[in-house]
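Novice: please work out how this folds:
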Amino acid sequence: MIGLIPAGGMATRLGPLPCSKELLPVGAFVTPDGMRPRPVITYLLAQWQRASIERALIVVRPGKWDIPAYLGDGRAFGPNLAYLTVHEPHGAAYTLAAALPFLAGETVALGLPDVILVPDDVYATLVAHHTAHQPDLTLGLFPCPTPQTADMVALAGDQRRVTAIEIKPAQTHLQWTWMAAIWSPTVTDVLAEVVAADRLARQQEPNRVELHIGVVFQAAIARGLRVDGVIFPQGSALDIGTPAGWAAVTASNGAPPRLTP
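Specialist: The predicted structure is shown next:
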């Protein structure tokens, strides 16, 4: 299994920043020399360390060199890390696609680097489910208080099989959003196909909207792949890359607060 982190975003929602948003300090490390600021991305790396995910790729855009400068080879934070660059600014799916030459035959753990997940064993739970049940795609699902900003997930009656994904719906009865994912090579193939098709269409329509990761997952469902959801009903997913998420951190004096529905 290999971890994959898209870190190519511009963070325009937060305005000008002194560093990449993935390195914004949330909470602190306790060290023998005292407390030091804890970058938000390290919460994800700690999740992966608990899940025994030992290597990962981080995809950055040119200019975000502070991320590899801080994290280095990753040994101080958990998984061994390597870095790739993305040069197509057309959305997170393009950022993931930059890693395609390195994903053949791999099971992929997708991590969102500016999201803090509770509980701290989310990925360990997802790895166990994916290994035991062997779906094509396993999604970690969390309560969502603002569905108009998220990918909302519809489940079958068994509350396990994912039947549809609605991207930022204006109105919906759905209550769960995905914030973590593990997929098998079949989904990597879908990622390649979706990005290739969008790239071709963009030649005729250069102002197409950004390609969301949720579109790739929608395509996986449409192709008949098995997509499972694992619900964390008492969990939370705090996206500090949004004004609301950062306001929650600020209100808690820099500690990682829980996001409750």
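
Novice: all contacts plus neighbour counts: C-alpha atoms, from now on.
Specialist: OK.

Novice: I'd say residue 156 and residue 174 touch.
Specialist: No. Here residue 156 lies out of contact with residue 174, judged by Cα atoms under 8 Å, at a distance of 11.9 Å.

Novice: another for comparison:
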Amino acid sequence: MTHSGLCNVAILAGGMGTRLKVRTGNLPKPMAPIHGRPVLEHQIELCRRHGFTRIALLVHYEHETIHAHFGDGAAFGVELTYCIEGEARGTAGALSDALSSMDERFLVLYGDTYADIDLRAIWKRHADTQAAATLLLHPNDHPHDSDLVEVDADGRVIAVHPYPHPEGSAFRNLVNAALYVMDRQRLSSLIPTDRKSDLAKHTFPAMLSAGLRLHAHITPEYIKDMGTPERLDKVERDITVGLPERLSTRSPRTAVFLDRDGTINVEVNHLNSPDQLALIPGAGDAVRALNRAGVLAVGVTNQPVVARGEVSMAGLERIHAKLDHLLGQSKAFLDGLYVCPHHPHKGFPGEVPELKIECDCRKPRTGLIDRAVRDLAIDRRSSWIVGDTSSDIEAGRRAGLRTVLVRTGHAGLDGKQNVSPDYVVPDLAAAVDWILRGHSSVARQLFSVCAAATTSRLVLVGGPARAGKTSAAQVLAELMTAAGRTSHVISLDGWLLPGEARAEGHGVLDRYDMPTARALLQSLLLASDRREIRVPEHDRKNRTLRAGAPRSIGPNDLLVVEGVTALMDDALLAQTDVRVFVDVPDDIRRERLQAEYAWRGDDPATVAHRLASRERDELPAVRASAARATHHLQSI
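Specialist: Purely as a prediction, here's the structure:
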């Protein structure tokens, strides 16, 4: 930053606030209060906090009120200069009139936005690129009525698409957030003096037409306009719940990494046209829930169709513009979308030779995730990945994320990786609900179990089918591992007998090979050395068993054994006094069972028969086992 005595910040503070008059009366818009202080005061404090203290206020309507409040700025730790606009000439006209007060390089803020932005970062971005102007861009929840900016792979602005957009158009959700760094000498000849003009609608397109370079600074940080009563209320609510803080650069951010095909949008196998793209029901609302919670929604997707020559990078951009458009209809957005265009196998007609490589970004490798972690300052320990394939889950495991498999798309049945997800849910909506609400709810209920399990080798987790036992067991293992105790979840479903060997009417215990399960668990509990084991895994789709991934279990590790029969077997009960019963309301349990049977492909008559059989043959005995539990947990 230079120190010439000229101003290094211009704040456009001339607005009347017509739409806010029902709240603010005759106050100028920049004086609208947010939590008791004018929004302009919040902006001045933001500038001061980042070392920008020479500020020009570009004022017009009721400028005396602004001057009376701020004076020369000394009380706020800054130096203020007032540039009074005699006749309103738009944002560009006001800035043109103030250029003589500005330094060679300066920030531009709009007086009707609340922002929590690292101003030094955009200043550095501008200096590094030597652009004529740098625009702060971000995705928002209303791209349909926003000015959208098109950028190339290097972050250079190539087009500005002002609102309103042409009928049927779809652009990437990169919104002009109304915060810029600009160079003074490149502006003076581009702003007309004889009429109103707007920076976004007129000046930036004129700069592009003149061949000047504009660059983007894309960030998930918080910046919102508050020019209507509804938007003002929203900003105040966001501040109250800590949304600007969670999105700021002051601490690492939490993210949910999202696979694309089969997770967000319907799997069509090698999607290569925007016309093929349709959101899975509930996906838009799920992404919006992440946005509103201040959790980054980051897409990570393998797109071998590019290497195979089935779509160009420009075509892929059009597909992603359609994705942004569809998400925007749900007031949702992705904070970033990271793409691997490579494919290692050759022999496809029209393939792109330079993309037919072994790369570090194709899942299950972690290159896409690693790049997003660096770019967006993400904390891996608090973050998640949601996907529909074993490659998604393996990528998340390698990257140190919690993993959630959805039963849409390939539903984990692709068979490419021998890996088990931490959690399995029906779809993205259920995954986000678990991440934002369910996981913490279950964790709170398990704190007392953690205390009781401190000196135990075994915890049993039982309850009805689809009550949430597997998820509760995994959360318990996470909590114990975080407390320094290595823990392993073992599911008794690995010892379910084949479907044809499960005779109905003989009791639920007879559906399991309990002697084999007991023998393995007993050997682990008595072992004085580390053991390598493979626990069979139950494929719920096909009702078959498959070999599980190898596990290494130490003599002091905690075993968390979960299953319908966990609290019904006397031999297991004799091994521990830490026993958890997990339950869920009957309507939710039945709904989950019906959904699972339908997912397997059972017809309605078969579903009804299976439900009735379970209610008669299994549920009473399982519910009776609750009396043998030391802890009770209500799932959601």
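
Novice: which residues in the first structure form strands?
Specialist: Using DSSP state E, the strands of the first structure run over 2-7, 25-31, 34-39, 55-60, 80-85, 108-110, 115-118, 137-143, 151-155, 162-167, 176-183, 227-231, 236-239.

Novice: residue 251 of the first structure is nearest to which of those?
Specialist: Within the strands of the first structure, the stretch nearest residue 251 of the first structure is strand 25-31; the backing value is 11.6 Å (Cα to Cα).

Novice: the closest one packs against which elements?
Specialist: strand 34-39 (3 or more Cα pairs under 8 Å, 6 or more residues apart in numbering; DSSP states H and E).

Novice: and the longest helix along the first structure, what does it pack onto?
Specialist: Criterion DSSP state H: the longest helix present in the first structure is helix 185-204. On a contact count with 3+ Cα pairs under 8 Å, 6+ apart, helix 185-204 of the first structure meets helix 92-97, helix 213-222.

Novice: angle of the longest one against strand 151-155?
Specialist: Right, helix 213-222 of the first structure. Counting by axes from the mean of the first three to the mean of the last three Cα atoms, to 10 degrees, helix 213-222 of the first structure lies at 20 degrees to strand 151-155.

Novice: helix 213-222 of the first structure vs strand 137-143, what angle?
Specialist: Using the same axes, to 10 degrees: helix 213-222 of the first structure against strand 137-143 is 120 degrees.

Novice: list the contacts of the spatially closest residue to residue 79 of the first structure that is not a sequence neighbour.
Specialist: Leaving out its chain neighbours, the residue that sits closest to residue 79 of the first structure by Cα to Cα, 6 or more residues apart in numbering is residue 54, at 4.3 Å. Counting by Cα atoms under 8 Å, 6 or more residues apart in numbering, residue 54 of the first structure touches 1-2, 48, 78-80.

Novice: so what corresponds to residue 65 of the first structure in the second structure?
Specialist: In the second structure, residue 65 of the first structure lines up with residue 64, judged by TM-score structural alignment.

Novice: do you know how far its match is from residue 189 of the second structure?
Specialist: Distance of residue 64 of the second structure to residue 189 of the second structure, given as Cα to Cα, to the nearest Å: 31 Å.

Novice: more crowded one of the two?
Specialist: Counted by other Cα atoms under 10 Å, residue 64 of the second structure and residue 189 do not tie: residue 64 has more neighbours, with 13 against 9.

Novice: next, the contact list for residue 124 of the first structure, please.
Specialist: 47-48, 50-52.

Novice: now do the same for it: its match in the second structure.
Specialist: When the second structure is aligned by TM-score structural alignment, residue 124 of the first structure is paired with residue 120.

Novice: how many neighbours does residue 21 of the first structure have?
Specialist: That count, for residue 21 of the first structure with other Cα under 10 Å as the rule, works out to 24.

Novice: no, scratch that, I was asking about residue 24 of the first structure
Specialist: The criterion is other Cα under 10 Å. On that basis, residue 24 of the first structure has 19 neighbouring residues.

Novice: next one: stretch 210-228 of the first structure to chain centre, how far?
Specialist: 15 Å (Cα atoms, centre = their mean, to the nearest Å).

Novice: end to end, how far does it reach?
Specialist: First-to-last residue span, stretch 210-228 of the first structure, Cα to Cα: 26 Å.

Novice: buried set for it?
Specialist: Buried positions in stretch 210-228 of the first structure, judged by neighbour count with 16 or more other Cα atoms under 10 Å: 211, 213-221, 225-228.

Novice: check stretch 586-595 of the second structure too.
Specialist: In stretch 586-595 of the second structure, counting by 16+ other Cα under 10 Å, buried: 589-590, 592-594.

Novice: and it, which stretch of the first structure?
Specialist: The aligned range for stretch 586-595 of the second structure is empty, by TM-score structural alignment.

Novice: now do stretch 461-471 of the second structure
Specialist: Using TM-score structural alignment, stretch 461-471 of the second structure finds no match anywhere in the first structure.

Novice: what does stretch 433-444 of the second structure give?
Specialist: Stretch 433-444 of the second structure maps onto no residues of the first structure, going by TM-score structural alignment.

Novice: distance between the ends of that stretch?
Specialist: Stretch 433-444 of the second structure end-to-end distance (Cα to Cα) = 16 Å.

Novice: and what of stretch 133-151 of the first structure?
Specialist: First residue to last in stretch 133-151 of the first structure (Cα to Cα) measures 24 Å.

Novice: excluding covalently adjacent residues, which one is nearest to the residue most central in space within the first structure?
Specialist: The residue lying closest to the centre of the first structure (Cα atoms, centre = their mean) is residue 112, at 2.6 Å. Spatial nearest neighbour of residue 112 of the first structure, chain neighbours left out: residue 5 (6.2 Å); criterion: Cα to Cα, 6+ apart.

Novice: what is the neighbour count of the counterpart of residue 93 of the second structure in the first structure?
Specialist: Superposed on the first structure with TM-score structural alignment, residue 93 of the second structure falls opposite residue 94. Per other Cα under 10 Å, the neighbour tally for residue 94 of the first structure reads 27.
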